[in-house]
Every structure is written in C-alpha cells, then in structure tokens.
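J.: What follows is a protein structure lacking sequence information:
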C-alpha cells in the first residue's frame, strides 16, 4: 500500500528481518509472441517484486503474515495477484475521480487509491449494509480520505449527478459464478477472505448472472466523463466475460458514445 510506504521501504524492512529479495525469473509471464516460463513461487524465505503489477511483492505460498507489523499498519495488504490485475489495467491517473462499482470487501478499492497516489477520489459503491461496513472500515484504515464509501446499488447511481459526473475511470467487478477460483487450501495465506463475487450456480443461474452483469456494464459505460472502464470477474465462463463485453459494445447507447475494446495489460 504505497499510501503508507513505498515498495522499496517494505522490501527493505523484510530484508532487515532476514528475507532475501530476488529478481523475478526472466520471461515470467511474457507477452504473447515471446517465450514465457512457467510461473513458480519464490523459494522459502525469499520474495521478488512482480513485473506486471506496481508495488506487488510476491511471497512463497503459505507465508503467514497476518500478525506482521507491516500488515497491522496497512503498509502491506495480503491479496492474490489475480485480484490486483483489474486496478493495474485501469491505471488510474493522479488526481482523477474513480468509481469502484461493486467494491466490498475493498482490496481493489484501496489498491486504486494507492495507484492514483491518494490525490484523487475513489468512490466505492456497495449495496449490502454489512459489506459496506467492512468496506468502510478497511478503506478508512488503508486509504483514509482518498476513498468515499457510498452504500447504494450501483444501478441506482445517476452518472450525470455530482460527484459521479466527474468520474473518468470506472472499475466493475460484479458478482459472478466464481468458477475461476480453484481450491485455495494449499495457497491461502491465512484467515478467511470475503472475496468479491462467488454466486455459483448452473446453466440457468449463469444466464441470470450474465444478464445482471450486462446491465451493470452497460450502466458503467454511461458515465459522461469516463475515459476507461475495466470489467473483470472471477469466472472462467465466456458467458460472464467475453460475451458480456461483446453484448455491451453492441448496445446502441454504448456505440453512440464511441466505446471500443482496448488491450488490457499488454505486457502480460
């Protein structure tokens, strides 16, 4: 969390405790057309800085840091790399207004605030009261005034009303089937994490989920000042991913606004 400490400061603190910082393996996650090596975790007692996501430290599986001082101070936030990719793709600019449409529990929200340098505003929407409370506490601890939590259904937000009319970057990570979340027992870093999404379900349920996702994405594309929208899920099903995006781009209002598909994380 670069709102609390730089990646270099956190790395130096870990090294002072006996950790060893390594360079990431050459070719790790190379872009299409270049030879990539299989992703392997660092060996025990070692870490490296991720080559794709800013200020992301990669540690060995089963590393237990929940009671660590860096975690307690929110300088270090424990999060899967997959959850970090959407904010990295959005690339919020310093000082701009960002909206996180389905924000709880808030890891992506605080990452957005950190990536924007804390000088802008991240509006975090969550319709569920309990989850909004979790989000509000997490945002206050990790990002302070950089995040404004709004307990509301994102579909009820008027994109042309303040403060939403000034939003220039939109992150949408809606409820999904969670089909891409493999059994995590051997990879968990510790206590249970309340992930975004995870509705589960079969064929009929998938179509219902996808219909809601399409409504949300079409709404996300209606913000008048928005320059970029990132849509992400924890699903491996095309019906929740590529097909939702394709359908949204065919919507007359979206076509009229001139939205087009852009490469996300081209260095991946």
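T.: Nice, I can see it. All of these numbers come straight from a predicted model, not from anything done at the bench. Numbering: from 1, shown residues only.

J.: rest of the way, CA atoms for contacts and neighbours
T.: Noted.

J.: max-length helix in the chain?
T.: helix 203-220 (DSSP state H).

J.: Which other helices and strands does it contact?
T.: Contacts defined by 3 or more Cα pairs under 8 Å, 6 or more residues apart in numbering; DSSP states H and E place helix 203-220 against strand 167-172, helix 242-250.

J.: Show me which residues of it are buried.
T.: If you call a residue buried by 16 or more other Cα atoms under 10 Å, then helix 203-220 has these buried ones: 206, 209, 210, 212, 213, 214, 216, 217, 218, 219, 220.

J.: one step back: so which of the helices and strands packed on helix 203-220 is the most surrounded?
T.: Stretch with highest mean neighbour count among the helices and strands packed on helix 203-220: strand 167-172 (a mean of 23; mean count of other Cα atoms under 10 Å).

J.: counting contacts, what elements does it pack onto?
T.: Strand 167-172 packs on helix 81-90, strand 97-100, helix 203-220, strand 228-231, going by 3+ Cα pairs under 8 Å, 6+ apart.

J.: Closest to residue 99 out of the buried residues of helix 203-220?
T.: Using Cα to Cα, residue 220 comes nearest to residue 99 of the buried residues of helix 203-220, at 9.3 Å.

J.: I'd like the helices and strands packed on strand 167-172 written out as a markdown table, with distance to residue 250 added.
T.: Formatted as a markdown table, those follow (distance: least, Cα to Cα, whole Å):
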| stretch | distance to residue 250 |
| --- | --- |
| helix 81-90 | 22 |
| strand 97-100 | 23 |
| helix 203-220 | 10 |
| strand 228-231 | 16 |
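
J.: who wins for proximity to residue 151 among these?
T.: Short answer: strand 97-100, nearest of the helices and strands packed on strand 167-172 by Cα to Cα, at 12.0 Å.

J.: and the next element down the chain from the closest one?
T.: Per DSSP states H and E, the first helix or strand lying C-terminal to strand 97-100 is helix 107-115.

J.: quick one: the next helix or strand after that next one to helix 107-115, angle?
T.: Next along the chain after helix 107-115, taking DSSP H and E as the criterion, comes strand 121-126. Going by axes from the mean of the first three to the mean of the last three Cα atoms, to 10 degrees, strand 121-126 is angled at 180 degrees with respect to helix 107-115.

J.: Which neighbouring elements make contact with the helix or strand following strand 121-126?
T.: Once strand 121-126 ends, the next helix or strand along the chain (criterion: DSSP H and E) is helix 129-142. Under the contact criterion of 3+ Cα pairs under 8 Å, 6+ apart, helix 129-142 touches helix 107-115, strand 147-151.

J.: Below is an additional structure, to be compared with the one above:
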C-alpha cells in the first residue's frame, strides 16, 4: 500500500466544514474522497490534519490516504484539479512513509483571521473577513494577545463541553498586523481546541472595543469557563494557513 500526502486549499463558503458527516455530503473531505475513489477505483479513507468549521477556508490543509493504485503522483494531481470543483484545489501530491499521518504527526499549525475595520463595506472580500464598523484599539489587542501566548489550559476558549482529553496547548505567537482597515491576526501553536481560534479572536475584538481589558486575560484563562471569554468570531474570516511536521 502506498501512502499519499496531499496539500489542499479551499474556499469553505459553501461547505459544511472539512469533515464528512452523516446525512451531509457537502464537505471538503467528502468531495475529495469521492473524486479520489473514482480516480483510483477503490474506496479511499482520507485523513485530514484537523477539522475546519463550516465557512472556514484553508491555504494549506494537509491530508493523507492509503492506496493500491500505482498512478503517478503528478498524474493524480492533474486529474484531481480537473475533476474537483473550482473552490477546491490540490497544491501538491507526494508519496510518503507508510507511518505518516497528517493529524497525528503534525507539530505546529498556523491560522490567520481577517477583520475589515471600517464603516465602508468591503464589497469584494466580504466572504473572507469579519466586518466591524467600530474602531478597534489594536495596541490593546496586542497587549491582550501577549497574555494569551505560552503554555496554558485554554478550556475557557473552547466550545468543548466535556471530555477526558487535555485542554492544555502551547501558543507560540499571536501576531496582529494592521494595514488601513485590514487587520490580520495570526495564531501559531502546537494544536488548537474546538472553536479555539474563533473564540480567541472574538475575545481580542472585545478588548479592541474596550469591553474587556488586556488584564482580564489571565482571569479568563484561570476560570476555565467558556462564559468568561468573548464571543465566537464568524467562520468566514478564518484561514488554516499551514501545517508543519
């Protein structure tokens, strides 16, 4: 059996997220699996580096699958991009070690979140940004972001209800860049909990609107209480940028 690694980009606007779901075939994983199974003439089980929610996009999602087919990776790449919908593209395809797993072997992920901070509508990028018309205090957001980096229990910043798995993660960096009305938040860490990046973003926006302070971040982390953190940012501004191994 060959083990094939693919890197995928997609516009998640019209999909129900990455992961295939019962009674809902409109997922990125579902579309890729269906095309791969037809091309290779066998049932394919596709593993992704992680889930992305409905409406969330990716510049560098990583996935892998096992196959008996001897189709060269170059030919597979060409055929995938021919048969996939225009909002899903495969950047690369390569054969990797049989033990490689896109999720279990990932050591670092980077997400970006895009905000349009202006009362004037961003007509052309409205599907890829969170439009906020009130001015944001970006320096305050940066101070809050510094309080949220490091090794912490991020349970307060997750939609996880219950579970035995650890909610401790390491966030190496949260960077906030502003160019005019365009504000981009970048999150790099060893892993992220369910809805974690979107809740972190929503909390930082509340700091930017002076509804919370940078000093509140330590209290929110220590509370382990989702109710203490901010709103969850909408999905359309979030991008999975890259996965590292």
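T.: That came through, no problem. Just so we're clear, the structure is a prediction, and the values are computed from it rather than from any experiment.

J.: Overlay them and tell me the TM-score.
T.: Here the TM-score for the pair of chains, by TM-score structural alignment, normalised by the length of structure 2, is 0.26; 123 aligned residues with a Cα RMSD of 6.8 Å.

J.: Surely residue 108 of structure 2 and residue 244 touch.
T.: Yes. Assessed by Cα atoms under 8 Å, residue 108 of structure 2 is found in contact with residue 244 at 5.0 Å.

J.: Have a look at the two and say which one is more surrounded.
T.: residue 108 (17 against 14; other Cα atoms under 10 Å).

J.: Could you check which helix or strand contains residue 217 of structure 2?
T.: Residue 217 of structure 2 belongs to helix 216-223 when assigned by DSSP H and E.

J.: Tell me the helices and strands packed up against that helix.
T.: Using 3+ Cα pairs under 8 Å, 6+ apart: helix 216-223 of structure 2 touches helix 138-148, strand 150-153.

J.: Can you mark which positions in the following helix or strand past that helix are buried?
T.: Helices and strands here follow DSSP H and E; after helix 216-223 of structure 2, the next one along the chain is strand 238-244. Across strand 238-244 of structure 2, burial judged by 16+ other Cα under 10 Å covers 238, 239, 240, 241, 242, 243.

J.: coming back round to it: tell me what angle the helix holding residue 217 of structure 2 forms with helix 138-148.
T.: Calculated by the same axes, to 10 degrees, helix 216-223 of structure 2 forms an angle of 30 degrees with helix 138-148.

J.: With distance to residue 202 of structure 2 and mean neighbour count added, can I get the helices and strands packed on helix 216-223 of structure 2 in JSON lines?
T.: Listed next are these as JSON lines, based on distance: least, Cα to Cα, whole Å; neighbours: other Cα atoms under 10 Å:
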{"stretch": "helix 138-148", "distance to residue 202 of structure 2": "11", "mean neighbour count": "19"}
{"stretch": "strand 150-153", "distance to residue 202 of structure 2": "18", "mean neighbour count": "14"}
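
J.: Please tabulate the ones you listed in a markdown table and include distance to residue 199 of structure 2 as additional columns.
T.: Shown next, in a markdown table, are these (distance: least, Cα to Cα, whole Å):
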| stretch | distance to residue 199 of structure 2 |
| --- | --- |
| helix 138-148 | 12 |
| strand 150-153 | 14 |
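
J.: how about the ones you listed, which one is nearest residue 216 of structure 2?
T.: Nearest to residue 216 of structure 2 among those is helix 138-148; the distance by Cα to Cα comes to 8.2 Å.

J.: if we can go back for a sec, of all the helices and strands packed on helix 216-223 of structure 2, which lies closest to residue 39 of structure 2?
T.: Nearest of those (Cα to Cα): strand 150-153, 43.6 Å.

J.: need the next SSE after the closest one, C-terminal direction.
T.: strand 168-179.

J.: other SSEs contacting that following strand?
T.: So strand 168-179 of structure 2, by 3+ Cα pairs under 8 Å, 6+ apart, packs with helix 138-148, strand 150-153, strand 182-189.

J.: Other residues contacting the second one?
T.: Outside of strand 150-153 of structure 2, the residues within contact range by Cα atoms under 8 Å, 6 or more residues apart in numbering are 167, 168, 169, 170, 171, 172, 173, 221, 222, 224.

J.: Mind doing that once more with 6 Å?
T.: With contacts defined as Cα atoms under 6 Å, 6 or more residues apart in numbering, strand 150-153 of structure 2 is touched by 167, 168, 169, 170, 171, 172.

J.: which ones are touching the second one?
T.: With contacts taken as Cα under 6 Å, 6+ apart, residue 168 of structure 2 has the following neighbours: 152, 153.

J.: any idea how far it is from residue 153 of structure 2?
T.: Going from residue 168 of structure 2 to residue 153 of structure 2 by Cα to Cα, to the nearest Å gives 4 Å.

J.: Check the fourth one too.
T.: Remark: distance between residue 170 of structure 2 and residue 153 of structure 2 (Cα to Cα) = 9 Å.

J.: now do residue 65 of structure 2
T.: Note on residue 65 of structure 2: its distance to residue 153 of structure 2, by Cα to Cα, is 32 Å.

J.: cool, residue 217 of structure 2 as well?
T.: Residue 217 of structure 2 is 12 Å from residue 153 of structure 2, by Cα to Cα.

J.: which one of the helices and strands packed on helix 216-223 of structure 2 lies closest to residue 206 of structure 2?
T.: Closest approach to residue 206 of structure 2 among those is made by helix 138-148 (8.6 Å; Cα to Cα).

J.: Report all helices and strands that that closest one contacts.
T.: Packing partners of helix 138-148 of structure 2 (3 or more Cα pairs under 6 Å, 6 or more residues apart in numbering; DSSP states H and E): helix 196-208.

J.: switch to 10 Å and redo it
T.: strand 168-179, strand 182-189, helix 196-208, helix 216-223 (3 or more Cα pairs under 10 Å, 6 or more residues apart in numbering; DSSP states H and E).

J.: With that, I have no additional questions.
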